[in-house]
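S.K.: fold the following for me, if possible:
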Amino acid sequence: MTEVLWLLALALAMGATGLFSGLLAGLLGVGGGIVIVPVLFTVFPFFGIPESVQMKLAVGTSLATIIPTSLVSARKHFAKGTMDVALLRSLAPSIALGVLAGTLLGVHVQGSVHTAVFAAIAMLVAANMAFTGVDWRLRDSFPTGPARHGVGGFIGGISAMMGIGGGTVGVPILSMFGAPIRSAVATASAFGVIISIPATLGFVYGGWGDPALPPPSLGYVNLLGVALIVPASLIATPWGVNLAHSIPPLLLKRLFAGFLALTVLRMWWSLAT
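M.R.: Here you go, the predicted model:
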């Protein structure tokens, strides 16, 4: 009976995580991973999940939820003709190599190191949302040659290690190199496909047989979380879209930056104590 109640409570927490991530996705256009990972990291301790697997389980579960959403999103953006297919093809190999490296690091580093990396990158995302305007850019064209592949590797590696799709890191980077926002969002949606599928498989394999994982898990992917987060987020996303029309976009960016900064501080606090 106790185990049934525990699973029911975990299911409610996963459903609530999906609703919250979907709401913010609709409000801000951010990928669910940047919301799902910190929320799960905060929720897992209440269920007695060991600290050694909290971040890895949050990341692996988040990556698995990104697979269906990124496939649907990329297909729709491609159909609308806003995706920069040439840029995508040139970046795909380096992104894939970055995903391999990021997955290996994410699976094998200690939980505290993993948490610190997520917190550091999330703080940069929060700073970008807090202090830049909508049209800020570094230059008017994407770099070529080794620099282009370096950027692709960075996007793939960081995204796989953090459990996020291509949008959270990819959209700001494409925008700062001169891509129109619609093209940046469309192209980054395809990044999510390249990132989420192999990274999820890596986290499944890397966590296989770990005795610290809660049921029902497949490696570092919690199946209950995937089954509830995906539909709940799809339900709540239209709510966020409707709400976004009544709130200024810049204010929304600032509010999300505040949420992310508070989450990062919570992570740093957990590392210090």
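S.K.: please make it C-alpha for all contacts and neighbour counts, starting now.
M.R.: Fine.
S.K.: quick one: contacts for Ala13?
M.R.: By CA atoms under 8 Å, 6 or more residues apart in numbering, the contact list for Ala13 reads Val43.
S.K.: next, the buried residues of the helix or strand containing it.
M.R.: Using DSSP states H and E, Ala13 sits in helix 2-28. Within helix 2-28, the residues that qualify as buried are 7, 10-11, 13-28, counting by 16 or more other CA atoms under 10 Å.
S.K.: again with stretch 228-236
M.R.: Across stretch 228-236, burial judged by 16+ other CA under 10 Å covers Leu228, Ile229, Val230, Ala232, Ser233, Leu234, Ala236.
S.K.: second chain to compare with the first, below:
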Amino acid sequence: MAISFIILLFLIGIANGFYSGLMGTGGNVILIPALDLILSHYGIPESEIVKFIIAHSLFITFFNGLFVSYKQYKINNFYYKEVLLIAFPAMVSGFIMSEIIKISSWYDKIYFDLIFLFLVVLIATRFLFFKEKVINKVETNKVTIKKAFSFGLGTLTGLTTALSGFGGGIVLIPALTEFCKISIKKASSISIGVVMFLAISISISYLNIGATNNIKSLLPNQLGYISISLITPVLFGVFIAAPFGVKVAQKTAPSILRYLFGSVMVLICLKTVVSLLS
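M.R.: Next up, the predicted model:
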């Protein structure tokens, strides 16, 4: 690969890592459009490109989530019980849906873009126009998530992630803040922890070489649906930028985080609409 292309991938990792650390969403809202543009230059068939986008997005998200979760743990903002209760059903549903998508041809790029657009509009509306209720520290620490709700939320998160390539924060953060009355900072920490485990199960599905023997030479150093050469510069950028995102998030007012998150979603929404119309 050309040096300029490697630098581009590194910068994508910088943006992804900082945004993930700041918002606790995995950064896929930035990563997916970037991967769409990059992978389209490799001549990947329309029927297969969605699988490549999701596979690369979530493989990077695993390392991203691992790193950000570690940083959250170091500042005493990691919640083991809540993460594991939601992560287990998410991993199961995400893996099953990934296997269904991988062995079939029904999930075309147009469906992927429409689901992506719907989720972006939904979350942008939620964060821009619905304010978070004020919850004091004592009340927040007493908040518990019921097991039945955790199971349902985890299952929905796994399915949504497998279909869209989003890390899960697009479902988890609004659900935890709205229905469980958890502050956005705690919800973001839980979200990135769940995403870390969920990305493992989906990545295992897409790393299965046996399913990709007929297309394995489309990308450099490809293993299953994932190119090690493409993700390595991105991961370097993620590891450098993610801790700065976490630090900034701890010093930023929740209202500012909400408007920032929603505003980025609006920009991505416009880009997706242009892609659909072109």
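S.K.: tell me how the two chains score on TM-score.
M.R.: The TM-score (TM-score structural alignment, normalised by the length of the first structure) is 0.78; 265 aligned residues with a CA RMSD of 3.3 Å.
S.K.: and the buried residues of stretch 228-236 of the first structure as a markdown table, adding distance to Thr82 of the first structure?
M.R.: Shown next, in a markdown table, are these (distance: CA to CA, whole Å):
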| residue | distance to Thr82 of the first structure |
| --- | --- |
| Leu228 | 31 |
| Ile229 | 28 |
| Val230 | 25 |
| Ala232 | 28 |
| Ser233 | 24 |
| Leu234 | 23 |
| Ala236 | 25 |
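S.K.: max pairwise distance over the residues you listed: which two?
M.R.: Leu228 and Ala236 (12.3 Å; CA to CA).
S.K.: any common contacting residues for those two?
M.R.: Counting by CA under 8 Å, 6+ apart, the residues touching both Leu228 of the first structure and Ala236 are Gly18.
S.K.: just the helices in the stretch 51-200 of the first structure please.
M.R.: For the stretch 51-200 of the first structure, the helices defined by DSSP state H, counting those that start in this stretch occupy 51-80, 85-108, 111-131, 145-162, 167-176, 181-206.
S.K.: so which elements touch the shortest one?
M.R.: Secondary structure elements in contact with helix 167-176 of the first structure, counted by 3 or more CA pairs under 8 Å, 6 or more residues apart in numbering; DSSP states H and E, are helix 145-162, helix 181-206.
S.K.: let's go with 10 Å and repeat that
M.R.: helix 33-43, helix 111-131, helix 145-162, helix 181-206 (3 or more CA pairs under 10 Å, 6 or more residues apart in numbering; DSSP states H and E).
S.K.: what's the closest of those helices to Thr82 of the first structure?
M.R.: Nearest to Thr82 of the first structure, of those and by CA to CA, is helix 181-206 at 5.2 Å.
S.K.: the second structure: matching residues for the helix or strand that comes right after that closest one?
M.R.: Following helix 181-206 of the first structure in sequence order, the next helix or strand is strand 217-218 (DSSP H and E). Aligning strand 217-218 of the first structure against the second structure (TM-score structural alignment) gives residues 222-223.
S.K.: show me what Met162 of the first structure lines up with in the second structure.
M.R.: With TM-score structural alignment as the criterion, Met162 of the first structure lines up with Ser164 in the second structure.
S.K.: so that match sits right up against Asp113, yeah?
M.R.: Yes - counting by CA atoms under 10 Å, Ser164 of the second structure does reach Asp113; the two are 8.3 Å apart.
S.K.: find the residues that touch each one of those two.
M.R.: Common contacts of Ser164 of the second structure and Asp113 (CA atoms under 10 Å, 6 or more residues apart in numbering): Val50, Leu119.
S.K.: the more surrounded of the two?
M.R.: Ser164 (23 against 18; other CA atoms under 10 Å).
S.K.: contacting residues around that one?
M.R.: Contacts of Ser164 of the second structure (CA under 10 Å, 6+ apart): 28, 32, 50, 53-54, 57, 111-117, 119.
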